[in-house]
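Enquirer: kindly generate the corresponding structure for this input.
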Amino acid sequence: MPVLEQITIAPHLTFDALAAGAPGAPLVLLLHGFAESMNCWRAQVAALGDMGYRAIAPSQRGYSPGARPDSREFSHYLIDRLMDDAMAIVAESGYGDARFHLAGHDWGGSIAWGLADRHRERLASLTILSRPHPNAFNRALEMVDGDQAQRSRHHKAFLEPDAADVVLADDAKWLRDRLAANGVPVDAIEQHLAVLGNKEAMEAALAWYRARGAIRGPLGPIRVPTLYIWGDADDTVGRVAAEGTVDFIAAPYRFEVLPGVGHFAADQAPARVCELMLEHLAAHPV
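Expert: Predicted coordinates for the structure are as follows:
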């Protein structure tokens, strides 16, 4: 079973994390996205630990109370800092310069794509849920006759100064409705709200968007064995962006479509996600 640990990488940067498996076993680092928390990976952390891996899923910068710099200073939340956090968590967990497996969902997927581009020699495998390769996403966003811009319109709304109040109003109705509409179970929604359902955490989570703005930087081709999982009921990522990701992978690639599954696949279809991840990791050992 996953246990709650704390990982300190610097003064004032202590991350809460779900962990399972023996220290020193092949590492799998799992990065969550927005409107959720480390708890989205609970089933996967447990399954990976049971199969002989060391799985660590942190609540990332701003989500962990002990790693929450001033959200008014957006520079604290630049994606480079989020990537540096991930690599520092790996090092602090005892893996130094060792290779490891990386998984990311949504914003965690954006970070994971960036790490695969920057640190490909460190990664044995890459698993991405929902978030297309940034180049495929940008291409879909720019299509005049496409629907990706409409699907992603909330990104601009998150840049508004009152976004946290809107998302948390009426007992976080927007957040609850969003998660429920994507098939996230009630108990999982409560776990995410226990992390994210307060003004300080929400402002810090939204600072990720504000630090980046509306633009996603392009990356080079990914040269890490990649599993990309997309639910065809994902309301934020359309088929064009998802299917177009293959154009930017220069390594063994597996694209899995989950019929009827929405944006939060790890919560909605945990058994299938576990199965796919374990197959992928076994095929590309450290």
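Enquirer: going forward, measure contacts between C-alpha atoms and count neighbours the same way
Expert: OK.
Enquirer: what about residue 75, distance to residue 62?
Expert: The spacing between residue 75 and residue 62, counted by CA to CA, to the nearest Å, is 13 Å.
Enquirer: next up, for comparison:
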Amino acid sequence: MVDVNGIRLHIAEQGTGPLVVLLHGFPESWHSWHRQFGPLADAGFRVVAPDQRGYGRSDHPDAVDAYTILHLVGDVVGLIRALGEEQAYVVGHDWGAPVAWHTALLRPDMVRAVAGLSVPPPFRGAQPPLAAMDEMYGGRFYWNYFERPGVADAEFAQDTRTTLRKFFHWGSGDAPHAGEGRQPLVDADRGWLVDMEDPEVLPAWFTEDDLDALTESFSRGFTGPLNWYRNIDRNWELTAAWHGARVTRPALYIYGDRDVVPAFPGTPELIGQLPGLMPNLWRKPLKLAGCGHWTQQERPDEVNTALIEFLEAHS
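Expert: The predicted structure follows:
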């Protein structure tokens, strides 16, 4: 347990050497990186993965506005310092990717290099994102569903293990309709889980032990993690000063060709433009064939190889 930014974060740690901070996404925990610890540590790095605020054994602030992007970046900055370091490599997946990208954007002095999995670098749009999605999909985009206080919280907490099993199957490259450009739309009256398939057998990369660990980490419910989504428009307001800014630190972007996130409106075009928009993008975005949303879990060997090459190239 580490005290940072006014809260306590639970971390997992392995290895010695330059610090690499691994930031998980939704609905996950530090455990989503368990296949990265050994290889990165063996390559000569000190690997630290926190349960981010609102998750697992870390603190779960009650206030919705305690989960803004400035709080989340502040947690990373505080963690780096609490670990006795001045700089770190910062790597994020899903929601952890925007936290990693924004840490490099807001505090480039503390970031040796940055990598994002699934979610590409942030380029602030002209209007608040929740309002844009509400207008585009009539309030059915999952961000808008999550925005409703207590609704998704209650649905997901009815049977935590089943919720997580469905989510991991739905978002994986193994799902029947993965990679078909589908958008995550929700009928708010019926909820999201009712239309998600419940697999009889888990994929080889996500075992029953993995599901046990993840289920235990959500014993305090889903409200903290969902509060991240409830700050999407607030984050847009708070980052006005960085409108048009670019991540200038060395950067790596990895995504799966069957991941739903890179198919979000405007995202395929953004990914195609990244080499021209990112002055220090390492090589070109790495697209993993057959990989869904859970990038580092579905393709650990390919992700580990790419991360180690990237980190060593910028050591």
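Enquirer: between residue 75 and residue 62 of structure 1, which has more neighbouring residues?
Expert: residue 62 (26 against 17; other CA atoms under 10 Å).
Enquirer: now that one: closest residue in space, sequence neighbours ignored.
Expert: With CA to CA, 6 or more residues apart in numbering as the criterion, residue 62 of structure 1 has its nearest non-adjacent residue at 4.2 Å, and that residue is residue 68.
Enquirer: in structure 2, what sits opposite the one you found in the alignment?
Expert: Per TM-score structural alignment, the equivalent position to residue 68 of structure 1 in structure 2 is residue 60.
Enquirer: which of the helices or strands spans residue 55 of structure 2?
Expert: Per DSSP states H and E: residue 55 of structure 2 is located in neither a helix nor a strand.
Enquirer: which residues does it contact?
Expert: Taking CA atoms under 8 Å, 6 or more residues apart in numbering, we find residue 55 of structure 2 in contact with 28-29, 217-218, 224-225.
Enquirer: tell me which of those residues you also see in structure 1.
Expert: Counting by both residues aligned by TM-score structural alignment, their matches' CA atoms under 8 Å, these that remain in contact in structure 1 are 29, 217-218, 224-225.
Enquirer: between the residues you listed, which sits nearest residue 161 of structure 2?
Expert: Nearest to residue 161 of structure 2 among these is residue 218, at 9.0 Å by CA to CA.
Enquirer: neighbours of the closest one, how many?
Expert: A total of 23 residues lie near residue 218 of structure 2 under the criterion other CA under 10 Å.
Enquirer: how about residue 245 of structure 2?
Expert: Residue 245 of structure 2 has 13 nearby residues by other CA under 10 Å.
Enquirer: give the equivalent position in structure 1 for it.
Expert: The alignment partner of residue 245 of structure 2 in structure 1, by TM-score structural alignment, is residue 220.
Enquirer: helix, strand, or coil at the nearest residue to that match once chain neighbours are set aside?
Expert: Counting by CA to CA, 6+ apart, residue 117 is the residue found nearest to residue 220 of structure 1 once chain neighbours are left out, at 6.5 Å. Assigned by DSSP: H, G, I helix; E, B strand; the rest coil, the conformation of residue 117 of structure 1 is helix.
Enquirer: correct me, but residue 117 of structure 1 touches residue 217?
Expert: No. Judged on CA atoms under 8 Å, residue 117 of structure 1 makes no contact with residue 217 at a distance of 11.8 Å.
Enquirer: out of these two, which sits in the more crowded spot?
Expert: residue 117 (16 against 10).
Enquirer: for that one, what are its contacts?
Expert: Residue 117 of structure 1 touches 219-223, counting by CA under 8 Å, 6+ apart.
Enquirer: so which of the residues you listed persist in structure 2?
Expert: Retained in structure 2 by both residues aligned by TM-score structural alignment, their matches' CA under 8 Å are the following of the contacts of residue 117 of structure 1: 220-223.
Enquirer: related to what we said a few turns ago, quick one, which of the contacts of residue 117 of structure 1 are buried?
Expert: Taking 16 or more other CA atoms under 10 Å as the criterion, what is buried in the contacts of residue 117 of structure 1 is 220-223.
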